[in-house]
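Peer 1: sharing a model prediction with you, sequence too.
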Amino acid sequence: MTPDPKAFLTAIFDAAVAAAQPELTIRQHLPAKPKGRTIVVGAGKGSAQMAAALENAWDGPLEGAVVTRYGYGAETKRIKVIEAAHPVPDAAGLAGAQALLDQVSGLNADDLVIALISGGGSALLPAPPPGLTLEDEIAVNQALLASGAPIAAMNTVRKHVSTIKGGRLAAAAHPARVVSLVVSDIPGDIPALVASGPTIPDASTRADALSIIEAYRMELPAAVMAHLATPDADAPQPGDSGFARNEVHLIASAAVSLEAAAAEARRYGIEAVILSDSIEGEAREVGSVHAAIAREVATRDRPFPKPVLILSGGETTVTLRGKGKGGRNSEFLLALALGIDGLAGIHALAADTDGIDGSEDNAGAFADGLSVGRMRAAGVDAKSMLARNDAWTAFQSVGDLFAPGPTGTNVNDLRAILIR
């Protein structure tokens, strides 16, 4: 007998988040102590908790600073925590980026830099090149967020309009050794794409960035486009000799968290299947596909027999068509709710593992086969809400928002569909 569906799905979410907690993962990846200084830098929604965990695990001297989202701080003694805006950068992030560059300046080959990198760092570290302004970088972020481009493509653009991303922070630390500890929120778990890789270069070029801008029809400031047309936009390449001694460790990912979620389901006696940890695409389209799978299971007992928990991870995108409120998880779930309308026995949760979906205070929402009917009774038309990207309002109207608060980690999205 399964418990209350919301309680069960919340337990699944909690298990996934617990598997990615820095206190559990950082101790397994500590680098050797250096002859010289140990400097800590970091950025992302989980960077403050990572800093606190590192302080607890490290028995030598260290100092440094990390940048995280407002409200995502943690208590630290030796590492300064700077809070800034996400998903659109602000002046606090600009100062935070400079603080990290200041931390790594003047180091020598005996020094060690430990970089604590998690998702969200791209927006938290605005560092426009000479000739560009914070307002230019804000415009770039707004265009990216509205474009519907996948996160990997967005970060390719970001790292070519920056003085800190794309490996530039590590280059500034040379000749010190840089060890990056990465919590991945990127489908496919490519460390160089997390937070646009401030300490990890990749092979993308400014030509790639220009191709992405053209493909997604982004309108960027003229100064940004002029910058991208010059060699100044070129980011360091992975083969550069300055990176030879550096190390990268992936310490948490969606794959590990999904396995933990599946194990939790089995503890309740429910079989679990993982579709993928790297699903991308338009949130509403991914929601419709998941709804089709759930309908097939509910009505025909295939491709998986009931009862079953269907899990998936990855990071979908939303192309803005209206001016409603909500994020990719609530939009996914509203499309799913429309696709399972009227089917009893299907219950779902979609949530961002960092605890925030979009710009509101919820991580996602719950839905079931009666959600659309409840919305209708509350005077809300689910199809109209989806059309104008207003999934938050739709789920708020029936009390089905999921708001666990900041979790201290970020391994992209968890989607869990229980079919009883």
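Peer 2: Yep, it's here. Remember, predicted model here, so these are calculated numbers, not experimental data.
Peer 1: from here on, contacts and neighbour counts on C-alpha atoms
Peer 2: Will do.
Peer 1: and the longest helix along the chain, which residues are buried?
Peer 2: Taking DSSP state H as the criterion, the chain has its longest helix at helix 283-300. Within helix 283-300, the residues that qualify as buried are 283-288, 290-291, 293-295, 297-298, counting by 16 or more other CA atoms under 10 Å.
Peer 1: tell me the first helix or strand C-terminal of it.
Peer 2: For helix 283-300, the following helix or strand on the C-terminal side (DSSP states H and E) is strand 308-314.
Peer 1: what residues does that next one touch?
Peer 2: Residues from elsewhere that reach strand 308-314, judged by CA atoms under 8 Å, 6 or more residues apart in numbering: 185-187, 254-255, 258, 262, 265, 270-280, 412-420.
Peer 1: as a check, name the ranges of all helices in the stretch 201-350 of the chain.
Peer 2: Using DSSP state H, counting those that start in this stretch, the helices found in the stretch 201-350 of the chain span residues 206-215, 222-228, 254-267, 283-300, 328-339.
Peer 1: how about the buried residues of helix 283-300 in a markdown table, adding distance to residue 55?
Peer 2: Output for the buried residues of helix 283-300, formatted as a markdown table (distance: CA to CA, whole Å):
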| residue | distance to residue 55 |
| --- | --- |
| 283 | 38 |
| 284 | 41 |
| 285 | 43 |
| 286 | 40 |
| 287 | 41 |
| 288 | 44 |
| 290 | 42 |
| 291 | 44 |
| 293 | 45 |
| 294 | 45 |
| 295 | 48 |
| 297 | 47 |
| 298 | 49 |
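Peer 1: against that first model, consider the following:
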Amino acid sequence: MAGGTRQWDDASARAALLRLFEAGVHAADPLAVLAPHLPEPPKAGRVVVVGVGKAAAKMALAVEQAWPEVPLTGLVVTTHGADLPNPPPNRRIPVRFASHPVPDAHGAAAAAEILAAMRGLTPADLVLFLVSGGGSSLSTLPAPGLTLEDLIAVNRELLRCGAPIDHMNCIRKHLSAFSGGRLAAAAHPARVVTLAISDVPGDDPAVIASGPTVADPTTFAEARALVAHYRMRLPEAALRHLEAAVEETPKPGDPRLAGTELRMIATPLMALRAMAEAARAMGLTPLILGDALEGEARELGRALGGIALSAATHGLPVGRGSVLLSGGETTVTIDGPAGEGGRGTETLLGLALALNGAPGVWALCCDTDGIDGKSDAAGAIATPDTLARARALGRDPRAALAGHDSTGLFRMLGDLVVTGPTLTNVNDVRAVLIG
């Protein structure tokens, strides 16, 4: 039945939104997409497999399955709790675990171990670098003269200030011994092939996990300017390091990076296209608004709500029987005490408030890694009666949004989407069904 004539009820709309989310996550599953991007293993020389990010454990397994006879060394680091459901008993690529989004000593130790694995490599050797979102905090290794405590304080300030990910990573790179092309420089003269799962707007490889194997076009001067712009309160040691600017990150054209190659294996747009295909299979007309929608979460939610109202009321830019799809990383500026929030649920609550109970519109906002902010949920679903149900339970939706307690509100309503870690990450996806 065509989406425009189907009568959507709450149960069928919720089920459709969840199927769309599952399609997007599957399109970024390393076990489904990694193997075709692998290079030929070297005929002579070693293969060193290293990696950082939320998808690291599953990416490493995909390599092991694709190369069952190839001798492999190395290690990868991922977040605590982001291991495979049934990890293989004889891993050839060890998996380490560290903290995200606040760095810890486990991540610093893993980054140091990865750097150590680069020593003594030759042009006959291959370094396979597996990178996905979350890698910046998981591989936080202080530059000389800095401590891990300094970088933990910097990271907390970055999370607080509301800066977009590229600005955050510019500062991180210039305080790091690992990021901003430094890993690839350490691996020279070996061949370095990076397999990347993008979680950043525009899929800029220099921004994904702060680009450990990619030339860094940013500078110490830019990092200092960003610190001033966001009025960040950094430790004195970090400020001195940025001011001294002793050792710049490897820049485009650096001969140490001449033997590097990058292959993008999954991106936000790939996930959105898979969601669009799933929508068409359900008789819906999909419209992809973009894969890099950024800005303050609640304001983006308000904008998406306005587009949905236009679609439901005027048939523009699409009519009923359609679904609006978008991706990209929003920001949440913490300006006071905060409740249980997250980018996805804050976007969703802003959207619900803009819709103000409009009939026939349902929406899902979720993070493809399965974790929205610090919560145990990937995100949530909003329905035409979200605001009414919240108020009937004594909750003020506007107050929840102002207090960054959007996840708490959706938890109370039973509308959270809980998947657990998905072991991939192509950032947030959003689907608004106009029934």
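Peer 2: Perfect, I can see it now. Bear in mind the structure is a predicted one, so any value in this text is a computation, not a measurement.
Peer 1: tell me the buried residues within the contacts of strand 308-314 of structure 1.
Peer 2: Applying 16+ other CA under 10 Å to the contacts of strand 308-314 of structure 1 flags 185-187, 254-255, 258, 262, 265, 270-274, 276-280, 412-420 as buried.
Peer 1: dump the residue contacts of residue 131 of structure 1.
Peer 2: residue 223.
Peer 1: I meant to write residue 270 of structure 2 there.
Peer 2: Counting by CA under 8 Å, 6+ apart, residue 270 of structure 2 touches 24, 27-28.
Peer 1: what is the neighbour count of residue 171 of structure 2?
Peer 2: The number of residues packed near residue 171 of structure 2 is 26, by other CA atoms under 10 Å.
Peer 1: aligned partner of it in structure 1?
Peer 2: In structure 1, the residue paired with residue 171 of structure 2 according to TM-score structural alignment is residue 157.
Peer 1: re the thing from before, the contacts of strand 308-314 of structure 1 in strands, which ones?
Peer 2: Per DSSP state E, strands hold the following members of the contacts of strand 308-314 of structure 1: 271-274, 413-419.
Peer 1: nearest to residue 342 of structure 1 among those residues?
Peer 2: Proximity of those to residue 342 of structure 1 was ranked by CA to CA; the top entry is residue 419 with 13.7 Å.
Peer 1: and the alignment partner in structure 2 of that closest one, how far from residue 103 of structure 2?
Peer 2: For residue 419 of structure 1, the aligned residue in structure 2 is residue 434 (criterion: TM-score structural alignment). Residue 434 of structure 2 sits 41 Å away from residue 103 of structure 2, going by CA to CA, to the nearest Å.
Peer 1: sorry, back to before: need the ones in strands among the contacts of strand 308-314 of structure 1 in TSV (columns: distance to residue 234 of structure 1).
Peer 2: What follows is those, written out as TSV (distance: CA to CA, whole Å):
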residue	distance to residue 234 of structure 1
271	49
272	45
273	42
274	39
413	31
414	35
415	37
416	41
417	43
418	47
419	49
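Peer 1: pull the most distant pair out of these.
Peer 2: Greatest spatial distance among these (CA to CA): 271 and 413, at 20.5 Å.
Peer 1: the strands in structure 2, which residues?
Peer 2: Using DSSP E, strands in structure 2 cover 47-52, 73-79, 95-98, 126-131, 191-197, 260-266, 285-290, 322-327, 361-367, 379-382, 416-417, 428-434.
Peer 1: which elements pack onto the first one?
Peer 2: Read that as strand 47-52 of structure 2. When contacts are defined as 3 or more CA pairs under 8 Å, 6 or more residues apart in numbering; DSSP states H and E, strand 47-52 of structure 2 sits against strand 73-79, strand 126-131.
Peer 1: and those as JSON lines, adding mean neighbour count and distance to residue 369 of structure 2?
Peer 2: As requested, these are exported to JSON lines (neighbours: other CA atoms under 10 Å; distance: least, CA to CA, whole Å):
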{"stretch": "strand 73-79", "mean neighbour count": "25", "distance to residue 369 of structure 2": "11"}
{"stretch": "strand 126-131", "mean neighbour count": "26", "distance to residue 369 of structure 2": "14"}
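Peer 1: quick check: which of these is nearest to residue 46 of structure 2?
Peer 2: Of all those, strand 126-131 comes closest under CA to CA, at 6.2 Å.
Peer 1: got the angle for the closest one vs strand 73-79?
Peer 2: Comparing the axes of strand 126-131 of structure 2 and strand 73-79 via axes from the mean of the first three to the mean of the last three CA atoms, to 10 degrees yields an angle of 10 degrees.
Peer 1: ok, average deviation of strand 126-131 of structure 2 from structure 1?
Peer 2: Its aligned residues in structure 1 lie a mean 0.2 Å from strand 126-131 of structure 2 after superposition (mean CA distance after the TM-score superposition for structure 1).
Peer 1: pretty sure residue 366 of structure 2 is touching residue 379, no?
Peer 2: Yes. With contact defined as CA atoms under 8 Å, residue 366 of structure 2 reaches residue 379; the gap is 4.1 Å.
Peer 1: pick out whichever of the two has more residues nearby.
Peer 2: Neighbour count, other CA under 10 Å: between residue 366 of structure 2 and residue 379, residue 379 has more, with 35 against 30.
Peer 1: just give me the match in structure 1 for the more buried one.
Peer 2: In structure 1, residue 379 of structure 2 lines up with residue 364, judged by TM-score structural alignment.
Peer 1: who are the contact partners of that match?
Peer 2: 327, 329-330, 349-352, 356-357, 401-403.
Peer 1: tell me how far the residue lying closest to it once chain neighbours are set aside lies from residue 235 of structure 1.
Peer 2: Excluding its sequence neighbours, the residue lying closest to residue 364 of structure 1 (CA to CA, 6 or more residues apart in numbering) is residue 351, at 4.2 Å. Separation of residue 351 of structure 1 from residue 235 of structure 1 (CA to CA) stands at 33 Å.
Peer 1: quick one, helices of the stretch 51-200 of structure 1?
Peer 2: Taking DSSP H, counting those that start in this stretch, the helices of the stretch 51-200 of structure 1 run over residues 91-103, 121-124, 134-147, 151-158, 168-173.
Peer 1: out of those helices, nearest to residue 397 of structure 1?
Peer 2: So among these, helix 134-147 is nearest, using CA to CA, at 25.1 Å.
Peer 1: verify the contact between residue 339 of structure 2 and residue 401 for me.
Peer 2: No. With contacts counted by CA under 8 Å, residue 339 of structure 2 stays clear of residue 401, the gap being 9.3 Å.
Peer 1: so which of those two has more stuff around it?
Peer 2: Between residue 339 of structure 2 and residue 401, residue 401 has the larger neighbour count (other CA under 10 Å), namely 23 against 16.
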